[in-house]
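Enquirer: Have a look at this fold, sequence not included:
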């Protein structure tokens, strides 16, 4: 989760998603959102950092609940460079808990991301058992095809990203057509523009995508600067008005 000037960004949305994951996992854990916010503020002060990225981890072993919180990065990343993405050979299970919720069990994504980086890429793109696109290793996936902003629907098996939701909402407000659906690799190869979203970096452009057959598509950058600017403004406003 990103924080600005000592205040978490979209904290309420992150806590709502965390509570959904706790319920889906069948854990008998009660979290105090206000207490977690106060702990976060004390953490930032103790670490001597004002902006960056931090994590909250909830565990429940033998009904003994533990909450861990730590700063992952004590500085904000610069404006991110466009990334090169490649299709992963691994298929994600659309109904799996690990595909739909953020947990510590993401070794598969880590390994595939490292494989992609070793091959000269920055990210990998997953499909599910039905060959429908899902997401990237550490980000949600968007593209623009014939003027329509498209992204895999949640039922395909992907994380309900906070930034993903914000981008969809902002696109609607801007009068853009948005389609959440079941898409294949060919849709991404036929897109005009593509980008990923994550809490740490926000929206980030994809410069090119290569599928398993070696087909490569390079993308233009047209809409993303407008979306990114609007998102960063919203992110700042939401963080600074939070209590």
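Expert: Received the coordinates, thanks. Not measured: the values here are computed from a predicted model.
Enquirer: C-alpha only now, for contacts and for neighbours.
Expert: Noted.
Enquirer: Show residues contacting stretch 137-153.
Expert: 109-110, 112-113, 123-126, 132-135, 158-159, 161, 164, 171, 176-183, 187-188, 190-198 (CA atoms under 8 Å, 6 or more residues apart in numbering).
Enquirer: among these, which are in strands?
Expert: Among the contacts of stretch 137-153, DSSP state E puts 123-126, 133-135, 177-181, 193-198 in strands.
Enquirer: Against residue 125, how distant is residue 104?
Expert: To residue 125, residue 104 is 20 Å away according to CA to CA, to the nearest Å.
Enquirer: take the one below as the second:
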């Protein structure tokens, strides 16, 4: 797995790194992961825009042109894979405050993946941890992922695949790494950003696809009990794409929207120019 630190390829993933980096000590930094198909980053411009805005939100002075260059370099010679770009807070004076003198570190990795990552069926279980809808970290992919790590670890110990988060108001938010949609009577319903979710790229694509096909959509708060009455539930992110939820806790979902699910999946694969027979 090739890894670059500030544009320089690391030898066997080993590079000199200042241990006073605020990304390491305080989790001050952001990241983005993107799918690569045939040396091309899927939804490249959307990923670049999101990462650039995240850096700006944390006052991390990284040129968008450099991030773009690294995306291209990491995707080269990767038939099917994933790239991750991490931007740390860099080294600055001791303390919590960000220093304008700090120089961020940019770490880029590229890894091959198998096509089995796409559209898996998911068994989801509710976590007692809550998504803080007022938190800065709810809206940006920062390096602070402890809640997600603990929740998904507990879920897998219980033989589930992922964890479902509610927010502090008791509304459905998201899974550990994905946005959530429910289908009810042919309508797509997804929590609003104000309920503490990350506005994911694949989520935006699904909303765009629905609009293009006149599929009804509602962005509104969802209660857990309402979720149990859904015709279907699915998760979206940039790597799994669309993942149908088969179970919510011990409740098996009815999965009554096969045609709509198939349509959304086919629209995604058509747009990223990938055949599932590959």
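Expert: Perfect, I can see it now. From a predicted model like this one, the values you see are computed outputs, not experimental measurements.
Enquirer: Among residue 104 and residue 125 of the first structure, which residue is more densely surrounded?
Expert: residue 125 (28 against 9; other CA atoms under 10 Å).
Enquirer: Could you double-check that residue 236 of the first structure sits in contact with residue 4?
Expert: Yes: with contacts counted by CA atoms under 8 Å, residue 236 of the first structure reaches residue 4, the gap being 7.3 Å.
Enquirer: Need the overlap of contacts for those two.
Expert: With CA under 8 Å, 6+ apart, residue 236 of the first structure and residue 4 have no common neighbours.
Enquirer: Counterpart of residue 268 of the second structure over in the first structure?
Expert: The alignment partner of residue 268 of the second structure in the first structure, by TM-score structural alignment, is residue 231.
Enquirer: How about residue 115 of the second structure?
Expert: Under TM-score structural alignment, residue 115 of the second structure pairs with residue 77 in the first structure.
Enquirer: Surely its match forms part of a strand?
Expert: No: looking at residue 77 of the first structure with DSSP: H, G, I helix; E, B strand; the rest coil, it is coil, so not inside a strand.
Enquirer: Am I right that residue 73 of the first structure is in contact with residue 50?
Expert: No: in this structure, residue 73 of the first structure is not within contact of residue 50 by CA under 8 Å, at 10.7 Å.
Enquirer: And for residue 216 of the second structure, the neighbour number?
Expert: Neighbours of residue 216 of the second structure using other CA under 10 Å come to 14.
Enquirer: Aligned against the first structure, show me the partner of it.
Expert: Aligned partner of residue 216 of the second structure by TM-score structural alignment: residue 177.
Enquirer: List the contacts of its match.
Expert: 147, 148, 149, 171.
Enquirer: Highest neighbour count among those residues?
Expert: residue 149 (21 neighbours).
Enquirer: Provide the secondary structure category for it.
Expert: Residue 149 of the first structure ends up strand, using three-state DSSP.
Enquirer: Kindly provide the distance from the residue sitting furthest away from the middle of the first structure to residue 29 of the first structure.
Expert: Largest separation from the mean C-alpha position in the first structure: residue 62, at 30.7 Å (CA atoms, centre = their mean). Taking CA to CA as the measure, residue 62 of the first structure falls 11 Å from residue 29 of the first structure.
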